[in-house]
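A.B. asks: Need coordinates for the below:
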Amino acid sequence: MPSIKQVQITFDCASPTRVAHFWCEVLGYVVPPPPEGFVTWGDYDLSLPPEKRDEWAACQDPSGGGPRMYFQRVPENKVVKNRVHVDVRVGTGLVGEERLAALEAECARLLALGAARGQLLLADEENESCLVMQDIEGNEFCLS
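C.D. replies: Predicted coordinates for the structure are as follows:
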């Protein structure tokens, strides 16, 4: 059986460009270059019929190590909890108060970008502490 070489995480959303830029800020990702013949993505978008504008966007790890993230416009709003979510690993290797401080510091940075804070899940016998959050369109993710 062949091994998988790349993974893309896809988000359904109302405003792909806005959500892509949010995740670029969260992860240090970048928007890929616009299609050939266009100086900017804005120029590309303006070349499309109005109903096709902001139909999708993407961002990628500039080092090539992380998965590509793809954002596609859908007509319906998010109404239930995600079945899959992204873990943003800011506290790797940290425990106790040191881990909580790292989670809170990153939470404060992301709140300024428009994220929403959710529940803080404290460490137990099996798991270290993590903080549930939501992106600018309500998609859940964890700071772990």
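A.B. asks: For the rest of this, base every contact and every neighbour count on C-alpha atoms.
C.D. replies: Fine.
A.B. asks: ok, the spatially closest residue to residue 61 that is not a sequence neighbour to residue 122 distance?
C.D. replies: Among residues not flanking residue 61 along the chain, residue 29 sits closest, at 4.7 Å (C-alpha to C-alpha, 6 or more residues apart in numbering). According to C-alpha to C-alpha, to the nearest Å, residue 29 stands 29 Å off from residue 122.
A.B. asks: structure for this one too, so we can compare:
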Amino acid sequence: MAARIELTFDTRNAVRLAEFWKLALGYEDEPPPAPFATRDEWVASFGADEDDGGGAWLRDPDGVGPRLVLLDVPEPKVAKNRLHIDVRVDGWAGVLAKVDELKKAGGAVLATFDGHHVVMADPEGNEFCVAG
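C.D. replies: Okay, the predicted model is just below:
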């Protein structure tokens, strides 16, 4: 069996960023693993302190895309990401529609390459592209 990848991001506000990425990708919250009823219960099983910060676990409802994990950390982002997400949609009209939707959710346009892609930043400044 081939290994699967998941993408893990350090963040200052996992809950807020999770809402943004669920909108961007059509993802949903991943349920906690059995036998836990909640993610908090699962995290507590590791002996984590309440002050350790929160997290969010997202999945592609179709089971195709990688799992996203967003973990709260105390330190701010200090450099450009070496990895970014490309959000793929159908056609240039789809790109423009997705960009408008993500701007309303707190994203920012950084650069537009007409007819091809738009470079954006999520609410915490992580760069990503929307492309057709």
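A.B. asks: Can you name the residues that contact the residue nearest to residue 61 of the first structure?
C.D. replies: 23, 59-62 (C-alpha atoms under 8 Å, 6 or more residues apart in numbering).
A.B. asks: Map it across to the second structure for me.
C.D. replies: Aligned counterpart of residue 29 of the first structure in the second structure: residue 27 (TM-score structural alignment).
A.B. asks: if I look at that match, how far off is residue 74 of the second structure?
C.D. replies: 26 Å.
A.B. asks: and if you look at residue 81 of the second structure?
C.D. replies: Counting by C-alpha to C-alpha - residue 81 of the second structure and residue 74 of the second structure are separated by 17 Å.
A.B. asks: now do residue 118 of the second structure
C.D. replies: Taking C-alpha to C-alpha, one finds residue 118 of the second structure at 30 Å from residue 74 of the second structure.
A.B. asks: Show me which of the two is the more surrounded one.
C.D. replies: residue 118 (22 against 12; other C-alpha atoms under 10 Å).
A.B. asks: For the residue nearest to the spatial centre of the first structure, which three-state class applies?
C.D. replies: Nearest to the geometric centre of the first structure sits residue 23, at 3.9 Å (C-alpha atoms, centre = their mean). The three-state label given to residue 23 of the first structure by DSSP: H, G, I helix; E, B strand; the rest coil is helix.
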